[in-house]
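> one predicted model, sequence on top.
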Amino acid sequence: MEPAQDDIAAATIILDQTVGIYRTAALAVAARAGVADHLDRPRTAAELADMTGMDAASLRRVLRMLASQGIFREDAQGLYHLTPAAVLLRSDASPSLRSAVIMFSEDYMWRSAGHLGDAVREGSSAFEQLYGKPFFEWLGTDPEAASTFHASMVGLSETGIEKVIDAYDFPATGTVVDVGGGRGSLLRAILERNRRLKGVLQDDRSALREHVLDTPQTAERWRLEEGSFFDTVPVGGDVYILKHIIHNWGDEQATAILRNCRSAMKTDARVLIIDPVLPDPGTPHFGWALDLVMLSTLTGKERTRQEFEKILNAAGLRIGTVFPVRTLGEYSIIEAVAA
């Protein structure tokens, strides 16, 4: 007896999820080989194989699968074209997600994902179980991995910056403090959009060394402050930004960071957390998958609004408004004020 149509549809969902790892692997093959960099014009799989040192027949199988997902476009002549998605895989794109794809396919990420069951069983990071130390501590011992990771964070951070600025009404004057702000791409864009604002970029020495704040539009309106947000944050800011920071940490560490912001801020200042806000159960959202990245690799997690309220209240803050941002990963801006 043939299975009912509903049973086939249900089985298709399960099998599609089961083989999803191969879509990720194929994307990583294309990113590592730099396929998109060679598509200055439409090319065949054989041409691309010659240019990237791949086997032509095997590369074609990878590319046609990616074309079925809208990453590349394959025409009737067997030529492959760039799509808007493929452009993001070019190393010269701005922003580029090539390094992010490579980072997520590094051996330590595959191993951590493969041991997700251990993280669920033990309630602790699979990465730390495998490598014997927390992710960021380990990253400091591997310069090559650190370089790829930081490049991936640049690409992810710079994707949709203008959408973030569009979503929030920054004050006309005052000081914006970007806590753990990396190279300062977001802070630079804020200062360029708001010509009377000043800015402070706080991060470690290696990040500040590569800052991008020094432009004609931001001249004499910014400064750098080296330090750890676990120790202190710059005092006297009007707006404190924590972009892609809080979700990296568990509740205890996240509360400590927020408490430092509360101690440093003016009475009427704002703290902006830019992270996913998990929706009602069962609602499709990028944050659900990202939460499992945090579970397997770091000690952090994605949070619901109620979970954000809990850590904010513990730090002497409360949620004012939540602003959805139409950008990569379905992020929101959580505006917090003094409780």
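Thanks, I have it. Residues are numbered from 1 along each chain as shown.

> can we go C-alpha only for contacts and neighbour counts from here?
Noted.

> and G199, which helix or strand is it part of?
Element membership for G199 (DSSP states H and E) is strand 197-203.

> please compare the first structure with the one that follows:
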Amino acid sequence: MSAETPPPAAVLMQMLFGPTLQQSIYVAAELGIADLLAENPQTAAELASRTATHEPSLYRVLRLLPSIGIFAERSDRNFELTPMAMLLRSDVPGSMRDITRMMGGEWHWRMYGELMHSVRAGGTAIGKAHGMEPFELLAEDPEAGELFNRAMTSNSWAVIPAVVASYDFSRFNTVLDVAGGHGILLAGILKANPQVRGVLFDLPSVIEGAGALLTSEGVSDRVERVSGDFFRSIPAAADAYVLKHILHDWDD
């Protein structure tokens, strides 16, 4: 075994501590640490004061994260942004702050404790943890639902270049994004194909929040927003239909 290759026990131990890393990243994202450090490097004491948190505990979290490339601690104990930490800012293109907040948040985090239930009984872990299925939960909790929608936008940013580069959408007049969330993928397709129009189709509560994003992306005048339930019907208004990260949620 070479000096560069850690022993299997060390690799496995690092994996077992994965939840510690995820929750530490979540804490930093939820507190908006990256947004604060965008102003200037700051100490844990300054950050604790601005986030109303316990300084020694916050410092322990912030000391951990540089070991995986998130933030850097300087010799004067000030923390500063790194390229990976930039993704936790809320005001940058491709921000991953919302998906970090969703995946580390209580409702999402708790279901992983019920994975054994799924393996033994075949039911969903989230159903066991919360007594309802995910989209029922999101409908019951508007705040969680809105964060989920923003997280899905965050999740789509990274794939847009590959999607528009690998498929020719220019041959279509209208592209309909089924369960397209707030429309970031559809916006990317339309921006790459200026002659194409789009239809954004999702639940009413989701469609209501899509206007600001479509406007900011400069495509609102080319997108028809339609609300509905794809289990009931899908508008016959397009000659191309896109489903991204949808089919995995449902059985045949």
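Sure, I can see it. Predicted model only: the values in this text are computed from it and were never measured.

> work out the TM-score between the chains.
Once superposed, the chains reach a TM-score of 0.88 (TM-score structural alignment, normalised by the length of structure 2), with 245 aligned residues with a CA RMSD of 2.2 Å.

> related to what we said a few turns ago, the strand holding G199 of structure 1 against structure 2, how far on average?
Superposed on structure 2, strand 197-203 of structure 1 shows a mean distance to its aligned partners of 1.3 Å (mean CA distance after the TM-score superposition for structure 1).

> packing partners for that strand?
Secondary-structure packing of strand 197-203 of structure 1 (3 or more CA pairs under 8 Å, 6 or more residues apart in numbering; DSSP states H and E): strand 174-179, helix 185-193, strand 222-226.

> hmm, try it at 10 Å
Applying 3 or more CA pairs under 10 Å, 6 or more residues apart in numbering; DSSP states H and E, one finds that strand 197-203 of structure 1 contacts strand 174-179, helix 185-193, helix 205-208, strand 222-226, strand 239-243.

> which one of the ones you listed lies closest to R23 of structure 1?
strand 239-243 (28.8 Å; CA to CA).

> quick one on the thing from earlier: report the angle between the strand holding G199 of structure 1 and strand 174-179.
Interaxial angle, strand 197-203 of structure 1 versus strand 174-179 (axes from the mean of the first three to the mean of the last three CA atoms, to 10 degrees): 20 degrees.

> relative to strand 239-243, how tilted is strand 197-203 of structure 1?
40 degrees.

> thinking again about what came up before, just send the helices and strands packed on strand 197-203 of structure 1 back as TSV, with distance to I161 of structure 1 and mean neighbour count too.
TSV is the format used below for those (distance: least, CA to CA, whole Å; neighbours: other CA atoms under 10 Å):
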stretch	distance to I161 of structure 1	mean neighbour count
strand 174-179	14	24
helix 185-193	6	20
helix 205-208	18	16
strand 222-226	18	17
strand 239-243	11	24
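
> got CSV for these, with distance to D16 of structure 1 too?
As requested, these are exported to CSV (distance: least, CA to CA, whole Å):
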stretch, distance to D16 of structure 1
strand 174-179, 40
helix 185-193, 37
helix 205-208, 40
strand 222-226, 47
strand 239-243, 33
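
> residues near G180 of structure 2, how many?
Neighbourhood size, G180 of structure 2 [other CA atoms under 10 Å]: 26.

> what's the match for it in structure 1?
Superposed on structure 1 with TM-score structural alignment, G180 of structure 2 falls opposite G181.

> out of everything not next to it in sequence, what's closest to the spatially most central residue of structure 1?
Nearest to the geometric centre of structure 1 sits L156, at 4.6 Å (CA atoms, centre = their mean). Using CA to CA, 6 or more residues apart in numbering and skipping the chain neighbours, the partner closest in space to L156 of structure 1 is L97 (6.6 Å).

> swap in H182 of structure 2?
Closest to H182 of structure 2 by CA to CA, 6+ apart is A210, at 4.2 Å.

> was I right about the one you found contacting L200?
Yes. Shown here, A210 of structure 2 and L200 form a contact pair, counting by CA atoms under 10 Å, at 8.9 Å.

> now do the helices in the stretch 51-200 of structure 2.
Using DSSP state H, counting those that start in this stretch, the helices of the stretch 51-200 of structure 2 run over residues 55-64, 83-86, 97-104, 106-111, 115-121, 125-130, 134-140, 142-157, 160-166, 184-192.
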